[in-house]
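S.K.: Sequence plus predicted model, see below.
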Amino acid sequence: MENGIFICCFFRISDVQTMKINQTILKEFILVGFSLYPYLQTFLFVVFFCLYLLTLSGNLAIIGLTWVDRCLHTPMYLFLSALSFSETCYTLTIIPKMLTDLLAKKRIISLIGCGLQMCFFLGLGGTNCAILTLMGYDRFLAICNPLRYPLFMTHMACRKLVASAWIAGFFVSVIETALIFRGSFCSPNLVKHFFCHMRAVVKLSCLDSELTEFIVTVISVSGLMGTFLLIILTYVFILSTVLRIPSAEGKQKAFSTCASHLTVVFIHFGFASIVYLKPETSGGDDTLIAVPYTVITPFLSPLIFSLRNKDMKNAFRKVLGKTVSLNNLGLLLHD
């Protein structure tokens, strides 16, 4: 009988030790990233690096032109420059680390670094959604309530709305990140992604990962779909107002002011919905599916807003003309 108790206690102690070994507290993660495609890494580095430079150039150009040209000191361009700044920070959170890992042998990120990257990624993504919603609201007021528009959309009101977008985005991201990092993480420490994506990290949690993933996904999808439905609702009112405009020229002008924004909205929310609403797949598929949302969308956004905007083109020509004139004046003085 005593031998039986001793053997039982021995196995229980062994089980506890095994659980402790399996639940080793991790202090760093290894990002699998594009290591699944070793022959493509140099090519991917060149492509992503070029896209990153173009994205930075486009967003910084929008911010600079809005700051310099007084003709662009309007609510619409204030929201656009706020979106460009948010997307610049968004790409800084993900792409430099991704580019480094494409050339590095060790793709390690600390636990704190992973949490910060996730928090900023989710916060800036939520901020982008909120600012796109504000841009839709701005177009709604300008077209549906043109007489009240100057009263509602003052510069102070725009600044408060942009600040609210940042607060809302990071309020949600802090909650999501805290839920994921509230416990320890178990081995193995392989994150099957090129950054600390919440669905990849939450699977390593020693706690109930399925429940945590469900809660975080519900929060993300609710925010994503909520802002998207608000934008669609504003465009329903805009469409009903535009259709009542008697002149074809007036309709075309109204639609042209909304075309760029609506295009970016469908690209942004379309790629985001694929990431968050897709069923469970392998890590490699997750990596490839996230590329459009993290790399291509920030690249297309300033391109669409710049190419389809006459005021932005005119501002660029003015700045370019002033630069050429100053250069010519400098050459004359030098001679």
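M.R.: Here it is on my side, so go on.

S.K.: can we go C-alpha only for contacts and neighbour counts from here?
M.R.: Fine.

S.K.: Please enumerate the helices of the protein.
M.R.: In the chain, the helices defined using DSSP state H lie at 2-22, 41-68, 75-103, 111-144, 149-152, 155-180, 198-202, 209-242, 248-277, 283-291, 297-307, 310-334.

S.K.: ok, structure two:
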Amino acid sequence: LVIISGATEACLLAVMAYDRFQAVCHPLLYTVAMNRKVCTGLVGASWAIGIGTGLVDTIFLAQQHFCGPNLVHSFACEAPPVLLLACSDPYISIASIFTTMMVLGLGNFVLLLGSYTRIITTALGINSATGRNKIFSTCSSHILVVTIFYGSGIFRYMTPASGSALEHVLSVQYSVVTPLLNPLIYSLKNQEVKAALRRMLARKPRLTF
């Protein structure tokens, strides 16, 4: 489940970058290019890639032999801390995880980089400062989520597993904190949410006796 959800979210973030590319660079054709059928297909493909990645990595992981302690030094049953408990050679599982990380990471990074390169080029070509600010405001929340997700994910899976406290913190941030922050980050674009948040922070607590 951890691998499936992580891989699916990585694909969905790339799909969202493509959606913003269509909205910014081809606004008049946006409803045609991103119709319900296309959106359904992109979301379905993201889940299919995530499930396929999870199954492949899990099958290779299940072929390992575990003959020692069964205590996973992590907050989630992720592949790196589980491999620390393997008595057999974990080379195949490590190669599988590294390959899927490289393919997913590189493929999604190319889509993200290509989409935002076109978005930035389009924004810089607009003479109106208001128009540029609107574009960057539209993409700011997505960029923040991408930075948090990929930053913690790269440190978590591209460094050797050791069971250290830093790995525990990164595991929680990658699998718990980042998904919990997503609704808040995306909702901050909503003016009503901003106004409600300001009212809540400005409200003085009343002491009752």
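M.R.: The structure has been received and is ready for your questions. Remember, it's a predicted structure, so these values are computed and weren't measured experimentally.

S.K.: re earlier: which one of the helices of the first structure lies closest to residue 190 of the first structure?
M.R.: Shortest distance between residue 190 of the first structure and these, using C-alpha to C-alpha, is found for helix 198-202: 8.7 Å.

S.K.: what range in the second structure matches that closest one?
M.R.: The aligned range for helix 198-202 of the first structure in the second structure is 79-83, by TM-score structural alignment.

S.K.: ok, residue 104 of the second structure - how many residues close by?
M.R.: Neighbours of residue 104 of the second structure under the rule other C-alpha atoms under 10 Å: 19.

S.K.: What does it correspond to in the first structure?
M.R.: In the first structure, residue 104 of the second structure lines up with residue 223, judged by TM-score structural alignment.

S.K.: Which among the helices of the first structure is found nearest to residue 31 of the first structure?
M.R.: Per C-alpha to C-alpha, nearest to residue 31 of the first structure of those: helix 75-103, 8.3 Å.

S.K.: quick one: the match of helix 198-202 of the first structure to the first structure mean distance?
M.R.: Its aligned residues in the first structure lie a mean 1.1 Å from stretch 79-83 of the second structure after superposition (mean C-alpha distance after the TM-score superposition for the first structure).

S.K.: residues contacting residue 118 of the first structure?
M.R.: Residue 118 of the first structure makes contacts with 177, 196, 197, 198, as judged by C-alpha atoms under 8 Å, 6 or more residues apart in numbering.

S.K.: Would you check how far apart the residue nearest to residue 100 of the second structure when sequence neighbours are not counted and residue 70 of the second structure are?
M.R.: By the measure of C-alpha to C-alpha, 6 or more residues apart in numbering, the closest residue to residue 100 of the second structure outside its immediate chain neighbours is residue 53, 6.9 Å from it. Note on residue 53 of the second structure: its distance to residue 70 of the second structure, by C-alpha to C-alpha, to the nearest Å, is 24 Å.

S.K.: Which residue, neighbours along the chain excluded, lies closest to the residue mapped onto residue 174 of the second structure from the first structure?
M.R.: The alignment partner of residue 174 of the second structure in the first structure, by TM-score structural alignment, is residue 293. In space, and not counting its chain neighbours, residue 293 of the first structure is closest to residue 271: 5.4 Å by C-alpha to C-alpha, 6+ apart.
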